[in-house]
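1. Sharing a model that was predicted from the sequence below.
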Amino acid sequence: MLNNDSIVALATASGAGAIAIIRISGQDAISIANSVFKSVKGKDLTKQKTHTLHLGHIVDGAKTLDQALVSIFKGPNSYTGENTVEISCHGSTYIQQQIIQLLLRKGCRMADAGEFTLRAFLNGKLDLSQAEAVADLIASDNEASHQIAMQQMRGGFSNEIAKLREELLNFASLIELELDFAEEDVEFADRTQFNELINRIEFVLKRLIDSFAVGNVIKNGIPVAIVGEPNVGKSTLLNALLNEERAIVSDIAGTTRDTIEDELVIGGIGFRFIDTAGIRETKDVVESIGIKKTFEKIEQAQVILYLVDSYELSVVSLEALKIEIEKVKNQFPLKPLLIVINKLDLLSEEKIKLIKTQLTTHNTQLQFISAKNKVGIDELKNQLLSFVNTGALRNNETIVTNTRHYDSLLKALEEIQKVKYGLETNLSSDLMALDIKEALYQFGMITGQVTNDELLGNIFANFCIGK
């Protein structure tokens, strides 16, 4: 699958800017760049040292296209492991296209999506999980997702998997050796040590698998559904959280007919807030559709904010509210539920005490706010952060965010548990060897030691061109 031809692509974002970087990689990358570059000091790029910068002009025959700074990276000491050149030119889209078209005429071809990183993987500069982390790093839009991507790109996850695979591979070799001497009934693999290894691998796999629940929501943003009856201030709360007029606010009940979504980073964690249509009995067809979507969004959410208009609360309505809270709890027992009491500015101390007395008896988390006056919003944000398990981030533990890795980890765990059962029941070595091979295969799928063109095509097709 590895091509030795020279590829070119814009490495910076498309569009006009102060500067743009055009990247070339391949065996002839430096000589191609040299053919279009005129150094201010008359340098020949093919004779320059690696990791050097050179000022000059990009020329097409007698025509000067731009003044540029050219960076040279000679293989294997480059990102791709090949000869690589980066041309830093002015950011005019016209200049970018003129230089790229010139390089195409000189023998380059346009790079496919992710082809630079694919070449880095194929040339052994990165393993597959590190290559995938490159795409995650580019896509990271908050501190937490950036931290996870950086940790994986540095090889934290890869090293953990590689170590387990190596230890298992050593025992697998001893098991295979036993099969070669089956008639002599000898045992090369110490079963006590092997059992300890299997238990350790099982423990690590379970920890990595469990981390996916946190990693997946951090990577994609934690969806939070804002629900409640019509006209309790859901849209006002969304605007207060986002600090902008994102949702339409009016005194008319049922104004929000559809769900409105927006994102906010709190403490380095991305939250995706969903302002839903008010829940009530209605004959309005359009509003009914909105209410139906509300329940669909609650199903998709990780956290539920149940907003209540405190001014409307009485002893009777508090009893009705407790019934509604129990309904939501019973319908979504695994989702954190926070009851947000709005319009704090209109409450007396006696009424606040009444609400706390009535609702805290049901183990309900309460937060008093005034969405209109933005009172209690910071406390609400802190409460949302408390629902997220960030301990692993603080401890710099490996967190799995990739669905493909998660699937391979589940399959590897299944095979390891088969081996564990085989040890407990004195299963024959040849049968255990099959399960060990399958576990090793799944480990190899994560790091790319086992791969195929279809898998690589699917992974790198999601990269941006130029990376």
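-> Happy to help now that I have it.

2. contacts, neighbours, all on C-alpha from now
-> Fine.

3. Would you mind finding the longest strand in this structure?
-> strand 63-73 (DSSP state E).

4. Packing partners of the next helix or strand after it?
-> Sequence order places strand 84-91 as the next helix or strand after strand 63-73, per DSSP states H and E. Contact here means 3 or more C-alpha pairs under 8 Å, 6 or more residues apart in numbering; DSSP states H and E; on that basis strand 84-91 packs against strand 17-25, helix 29-36, strand 63-73, helix 93-105.

5. Include distance to residue 7 and mean neighbour count when you put the ones you listed into a markdown table, please.
-> A markdown table is the format used below for the helices and strands packed on strand 84-91 (distance: least, C-alpha to C-alpha, whole Å; neighbours: other C-alpha atoms under 10 Å):
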| stretch | distance to residue 7 | mean neighbour count |
| --- | --- | --- |
| strand 17-25 | 5 | 21 |
| helix 29-36 | 8 | 21 |
| strand 63-73 | 15 | 19 |
| helix 93-105 | 9 | 17 |
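
6. of all those, which lies closest to residue 57?
-> Relative to residue 57, the nearest member of these by C-alpha to C-alpha is strand 63-73, separated by 4.3 Å.

7. Could I get the full set of strands for the stretch 201-350 of the chain?
-> Counting by DSSP state E, counting those that start in this stretch, residue ranges of the strands within the stretch 201-350 of the chain are 222-227, 260-266, 269-275, 303-309, 337-342.

8. how about the ones you listed in CSV, adding distance to residue 124 and mean neighbour count?
-> Output for the strands of the stretch 201-350 of the chain, formatted as CSV (distance: least, C-alpha to C-alpha, whole Å; neighbours: other C-alpha under 10 Å):
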stretch, distance to residue 124, mean neighbour count
strand 222-227, 35, 25
strand 260-266, 36, 16
strand 269-275, 33, 23
strand 303-309, 42, 22
strand 337-342, 47, 22
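
9. and the comparison structure, right after this:
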Amino acid sequence: MTTYQLEPIAALATAPGIGAIAVIRVSGERSIEITNQLFYGKNLTEQASHTAHFGTIRNADGSIIDEVLITVFRAPKSFTKEDVVEISCHGSEFIIQQILRRLMAEGVRLARPGEFTQRAFLNGQFDLVQAEAVADLIASDSDASHRAALTQLRGGFSKQLKELRQQLIDFVALVELELDFGEEDVEFAHRDQLRQLMLTIRRVLHPLIDSFSTGNAIKNGVPTVIVGKPNAGKSTLLNALLNEEKAIVSDIPGTTRDVIEDELFIEGIRFRLIDTAGLRQATDQIEAIGIERTQQKMRDAALVIYLFDGRNSQPDEFQLAINEIRASGKPYILVGNKLDAISDETRQTLEAIADEKVVWISAARHTHLDELKSALSARVRLDAAVQTGSAVVTNSRHYAHLTGTDNALAQAIDGLDSGVTPDWLAMDLRVALQHLGELTGEITTDDLLDSIFSKFCIGK
């Protein structure tokens, strides 16, 4: 792709607020020359790429705004593949604004959100999947989300799909060429080879599509609801896991009447813990609303912690509760609370009823919480792909295009089996190509790019 330089833009590339250092990024046509007009030090227009230079930025009257360190990046060896200058100044809001005003006075425009990354994409620095990974990398707040974003930024699955898409384009061209010879019954696209290519693409797609549930959990956190009867210790458990008094704890049944949420990181995974009202027959309208919200949170959750009081769990009620949790179809963990007050005989009886592993804890005494955390991490079952750095789909836009491609290819294979005419076959293949092209950014619209890059922070 041919690179080009657009009008110069500038923005603060570091987080706003008072700090020791701030970095102002300038990119575009004449960005080095324009910055040089404000800079007192070496002549920046004569300096090599990837060099740093100390000096001062001054007002038009020659008065000093700040001492700065300027780094020069010449096209195409820069983030945007344009000429780029990065001005490192002191982190005063006043200084930052003064420098930006000086740049604007020389014809530089303030950058829109994500405009630097958008220019990098338009100049062929990376594809659209990689561009979106920049925002995910900045927003990553756990080890798993960081690794997933970094894998995408380095190419992830998009390079492989681009190669397969090109092979499919070649086949589509041959299929469409057949349409020009419709009355002569010729076949330029070898159908067995086409079938093998489509099957190969689908084999690449399926693990990516299947990884989305894991990827979504990595990116947005695992919604984990704590449910159980009143006074089972749900709020005490939430407080113990978070190591703070987040929820009100009381011996009075039904104290928790609304949903309380917070986040906990375990082994690089973000869990969104949700404390809920106890499951029982409501005694008033407010409690009934709380219990309904509990049931809704259970339906929305990715993981359920069923907490029960080991001292007061009657066998019949315990079996009924487990049956209801299992019927929900949600992954769950059985957690027995108040271990310090339970006999070995009671534990064995309840474990026999459950007929599966029970994690025994004392929430009040913080006993065996590490075992519970390990069980939570194991229950999520992050794919080995996350651990090894293989590609995981975390973006719903990517997921939609991957499934769209797969559906179109499945339909094209069915068409081959039923002997459809080349025009119908070409139609399904074009749909697959459209999805693959929009996924990697080889096919774009202004609305799509505006939607994606507007979500970026300014300065990136």
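-> Okay, I see it. None of the values given here were measured: they were computed from a predicted structure.

10. and of the helices and strands packed on strand 84-91 of structure 1, who's closest to residue 383 of structure 1?
-> Between residue 383 of structure 1 and those, the tightest spacing by C-alpha to C-alpha is seen for strand 17-25, at 40.6 Å.

11. orientation of the closest one relative to helix 29-36 in degrees?
-> For strand 17-25 of structure 1 and helix 29-36, the angle between their directions (axes from the mean of the first three to the mean of the last three C-alpha atoms, to 10 degrees) works out to 130 degrees.

12. now strand 17-25 of structure 1, how far from the centre of its chain.
-> Here the centre of strand 17-25 of structure 1 is set off from its chain's centre by 26 Å, with C-alpha atoms, centre = their mean, to the nearest Å.

13. Measure the mean distance from that strand to structure 2 post-superposition.
-> Average distance, strand 17-25 of structure 1 versus aligned residues of structure 2 after superposition (mean C-alpha distance after the TM-score superposition for structure 1): 0.8 Å.

14. what's that strand aligned against in structure 2?
-> Strand 17-25 of structure 1 falls opposite residues 19-27 of structure 2 when the two are matched by TM-score structural alignment.

15. Where in structure 1 does stretch 288-295 of structure 2 fall?
-> Counting by TM-score structural alignment, stretch 288-295 of structure 2 lines up with residues 288-295 of structure 1.

16. re earlier: would you list the helices and strands packed on strand 84-91 of structure 1 in JSON lines and tack on distance to residue 163 of structure 1?
-> JSON lines is the format used below for those (distance: least, C-alpha to C-alpha, whole Å):
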{"stretch": "strand 17-25", "distance to residue 163 of structure 1": "32"}
{"stretch": "helix 29-36", "distance to residue 163 of structure 1": "37"}
{"stretch": "strand 63-73", "distance to residue 163 of structure 1": "31"}
{"stretch": "helix 93-105", "distance to residue 163 of structure 1": "43"}
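
17. so which of the ones you listed gets nearest residue 155 of structure 1?
-> Evaluated with C-alpha to C-alpha, these place strand 63-73 nearest to residue 155 of structure 1, the distance being 22.7 Å.

18. Determine the set of other helices and strands touching the closest one.
-> In this structure, strand 63-73 of structure 1 packs against strand 52-60, strand 84-91, helix 93-105, with contacts taken as 3+ C-alpha pairs under 8 Å, 6+ apart.

19. before we move on, back to that, flag every buried residue along the match of stretch 288-295 of structure 2.
-> Taking 16 or more other C-alpha atoms under 10 Å as the neighbour-count basis, stretch 288-295 of structure 1 is seen to contain the buried residues 288, 290, 291, 293, 294, 295.

20. Which residues lie in contact with the residue nearest to residue 456 of structure 2 when sequence neighbours are not counted in this structure?
-> Spatially, and ignoring its direct neighbours in sequence, residue 456 of structure 2 is nearest to residue 114 (4.6 Å; C-alpha to C-alpha, 6 or more residues apart in numbering). Applying C-alpha atoms under 8 Å, 6 or more residues apart in numbering, we find residue 114 of structure 2 in contact with 453, 454, 455, 456, 457, 458, 459, 460.

21. how many neighbours does the fourth one have?
-> Okay, so that is residue 456 of structure 2. Neighbour count for residue 456 of structure 2, taken as other C-alpha atoms under 10 Å: 22.

22. my guess is it contacts residue 135, does it?
-> Yes. Taking C-alpha atoms under 8 Å as the definition, residue 456 of structure 2 is a contact partner of residue 135 at 6.0 Å.

23. on that earlier part again, average distance between the longest strand of structure 1 and structure 2?
-> Relative to the matching residues in structure 2, strand 63-73 of structure 1 has an average distance of 0.8 Å after the fit, by mean C-alpha distance after the TM-score superposition for structure 1.

24. counterpart of that strand in structure 2, which residues?
-> For strand 63-73 of structure 1, the aligned range in structure 2 is residues 63-73, judged by TM-score structural alignment.

25. go on, stretch 419-438 of structure 1?
-> Under TM-score structural alignment, the alignment places stretch 419-438 of structure 1 onto residues 412-431 of structure 2.
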